[in-house]
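Q: Sharing a sequence plus its predicted fold:
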Amino acid sequence: MKKIFLLFVVLNIAIAGDIDKFKIRENIISGIVSENEKREKSPAVAFGFSLIVPGLGQAYLERFDVGKYFLASEISLWLVYFGLNEYGRWLNDDAINFAVIRAGIDPNGKPDDFFANIENYRSVYDYNLRKGRDRDYAKLYDPEKFYWWWDSEQSRQRYKDMRIKSRAFGYYAKFSFVFIIANHFASAIDALILARKQSKSLNHEFGFIPSSRGLNFYLKFEF
């Protein structure tokens, strides 16, 4: 009966996957067996490591088999982020070069609002006329320094479409950055859960107690 009970306990431990978490103490004379497992890792440290670098907390817990997926996601997301940003800047530069050829602008030393305004007006004179009607005199341009005149309405619209596309990719880059932050927190939470599972150590004691009939086997668990 004792053998059946012991076999049942061992099988349940193996199925639960917690057999490596047992602490066994051994002492032949007193009949108590004990031995500490490897040192427990701090859940707070694991959380902090993965919050900084996804996968690092899992590596600290010696579970990089899990952490490698968070690290791979981190690298991929950063590549997407920089790729989208770079492509958006390339589109914007291409649009400015297009405006140099088709609208005759000088892009040197111009503020951002200048490149936005030439999207909506055929020329600097149309722009100044509108600002004059609105009595917004502070925003008037000096035609010599801020000159532009689109060669056609189609060219102006094409420039505008290029700028819209450039801004869209900048937005996509910001959106991918949200996933980067989410990946940090997901990795940190996962590392925290793994660390807490590892810290839930189960003490296990067994031994033999002499009796008038021989030796009695006993098994004790401490949660």
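A: It's in.
Q: Going by C-alpha atoms from here, please, whenever you check contacts or count neighbours.
A: OK.
Q: and the next element down the chain from the host helix or strand of residue 76?
A: Secondary structure assignment for residue 76, by DSSP states H and E: helix 64-103. Using DSSP H and E, the helix or strand that follows helix 64-103 in sequence is helix 112-117.
Q: quick one: the lengthiest helix in the chain to helix 64-103, angle?
A: Secondary structure of the chain per DSSP state H: the longest helix is helix 153-199. Put simply, helix 153-199 runs at 170 degrees to helix 64-103, going by axes from the mean of the first three to the mean of the last three Cα atoms, to 10 degrees.
Q: helices or strands up against helix 153-199?
A: If you count contacts as 3 or more Cα pairs under 8 Å, 6 or more residues apart in numbering; DSSP states H and E, helix 153-199 packs onto helix 43-52, helix 56-60, helix 64-103.
Q: for the ones you listed, which one ends up most surrounded?
A: Mean neighbour count (mean count of other Cα atoms under 10 Å) peaks for helix 56-60 among the helices and strands packed on helix 153-199, with a mean of 24.
Q: what's next to it, contact-wise?
A: 41, 45-50, 64, 66-67, 71, 187-188, 191, 194 (Cα atoms under 8 Å, 6 or more residues apart in numbering).
Q: again with stretch 103-115
A: Under Cα under 8 Å, 6+ apart, the answer for stretch 103-115 is 96, 99, 100, 146, 147, 148, 149, 150, 151.
Q: let's bring in a second one:
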Amino acid sequence: MKGLRPRICLLTVFCLIFGTAWAQSIPAEPQPFDAGFLTKSESAPSPARAFFYSLLVPGLGQVYAGAGTMTRVFVASEAALWSLYFTFRTVGNWKEADYKRFAVLHAGVDPEGKDRRYYVNLEHYDSMEAYNQAKLRQRNLNAVYPAHEGYEWEWDSRESRLRYESLRVSSDKAFNRALLVTGAVVLNHLASAIDAARAARKGRIEENPLHMGVMPLAEGGWMGYVVKVF
């Protein structure tokens, strides 16, 4: 015990001297070895902003995020889809004009004020009288067309009615295809937005890779480690 007490005193004095010297060597303000990652980089693209840009205009978010190759892909897809849309709409309008003109020539239809349901009925019945009789048998009085009010029609032949049906159906198909293309346009916007957000996130990772900074604390002389993982 007598030999141990001087050793404890000597160790205490050594720790006090070492701690004082270490504390004096620390600057008033902490100086990190590598802590630049603690400040958010202003140049790094925002995934949310890139997503929003491409959701509005496909390819715009890729331009913002610096993904040039995918920009061309989504812009080309958008242009092709809208070209298809206007093509199908144009064909549908042409076919619609054709079947209405055909009905005037071969069934004596008055096109003024007629809705789509009227033109659909034309392809199923040879005349307005045949149509009205069918509705009366079905007790569907509300569907009966009034006489002498411009709803009359009578096909000159069964072949003409079938030809009319083919024209009207082809018009509907064109309009339906245009509608499908609008769905593809929406998907293209969404796909571009997701890709742009991923590209922006990848850009942020490359902008701010993994760092480990060693920062001495101002009090106590301890060493602190700061690690940020992206």
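A: Okay, I see it. Because the structure is predicted, anything quoted here is derived from the model rather than measured.
Q: TM-score for these two?
A: Once superposed, the chains reach a TM-score of 0.73 (TM-score structural alignment, normalised by the length of the first structure), with 178 aligned residues with a Cα RMSD of 2.3 Å.
Q: From residue 142 of the second structure, how far out is residue 136 of the second structure?
A: In this view, residue 136 of the second structure and residue 142 of the second structure are 9 Å apart by Cα to Cα, to the nearest Å.
Q: Counting neighbours, go ahead and name the busier of these two.
A: Per other Cα atoms under 10 Å, whichever of residue 136 of the second structure and residue 142 has more neighbours is residue 136, with 13 against 8.
Q: Could you find the closest non-adjacent residue to the counterpart of the more buried one in the first structure?
A: Here residue 136 of the second structure is matched to residue 132 in the first structure, going by TM-score structural alignment. Counting by Cα to Cα, 6 or more residues apart in numbering, residue 132 of the first structure lies nearest to residue 140, which is 7.6 Å off, once chain neighbours are set aside.
Q: measure the corresponding residue of the first structure for residue 107 of the second structure to residue 130 of the first structure for me?
A: Residue pairing (TM-score structural alignment): residue 107 of the second structure is matched to residue 103 of the first structure. Look at residue 103 of the first structure and residue 130 of the first structure: by Cα to Cα, they are 19 Å apart.
Q: next one: residue 23 of the first structure
A: Distance, residue 23 of the first structure to residue 130 of the first structure, by Cα to Cα: 82 Å.
Q: Among the two, which residue is more densely surrounded?
A: Counted by other Cα under 10 Å, residue 23 of the first structure and residue 130 do not tie: residue 23 has more neighbours, with 19 against 14.
Q: Please pull up the equivalent of that one in the second structure.
A: In the second structure, residue 23 of the first structure lands on no residue (TM-score structural alignment).
Q: List the residues that contact residue 23 of the first structure.
A: Residues counted as contacts of residue 23 of the first structure (Cα under 8 Å, 6+ apart) are 34, 35, 36, 37, 201, 202, 203, 204, 205.
Q: The third one belongs to a helix?
A: Put plainly, it is residue 36 of the first structure. No - counting by DSSP: H, G, I helix; E, B strand; the rest coil, residue 36 of the first structure falls outside a helix, being coil.
Q: Run a quick neighbour tally on it.
A: Residues within reach of residue 36 of the first structure, counting by other Cα under 10 Å, total 12.
Q: Name the nearest residue to it, sequence neighbours excluded.
A: That would be residue 23: by Cα to Cα, 6+ apart, it lies 5.2 Å from residue 36 of the first structure.
Q: Next, the angle from the helix holding residue 76 of the first structure to helix 43-52.
A: 30 degrees.
Q: after superposition, how close is helix 64-103 of the first structure to the second structure?
A: Once the two are superposed, helix 64-103 of the first structure sits an average of 0.9 Å from its aligned residues in the second structure (mean Cα distance after the TM-score superposition for the first structure).
Q: start and end residues in the second structure for stretch 172-186 of the first structure, please.
A: So stretch 172-186 of the first structure sits over residues 177-191 in the second structure, by TM-score structural alignment.
Q: Return the mean post-superposition distance for the matching stretch against the first structure.
A: Stretch 177-191 of the second structure sits 1.2 Å off on average (mean Cα distance after the TM-score superposition for the first structure).
Q: Looking for the alignment partner of residue 122 of the second structure in the first structure.
A: Checking TM-score structural alignment: residue 122 of the second structure goes with residue 118.
Q: Contacts only, for its match.
A: 124, 148, 156.
Q: try 10 Å this time
A: Applying Cα atoms under 10 Å, 6 or more residues apart in numbering, we find residue 118 of the first structure in contact with 99, 103, 105, 124, 127, 146-150, 156, 159-160.
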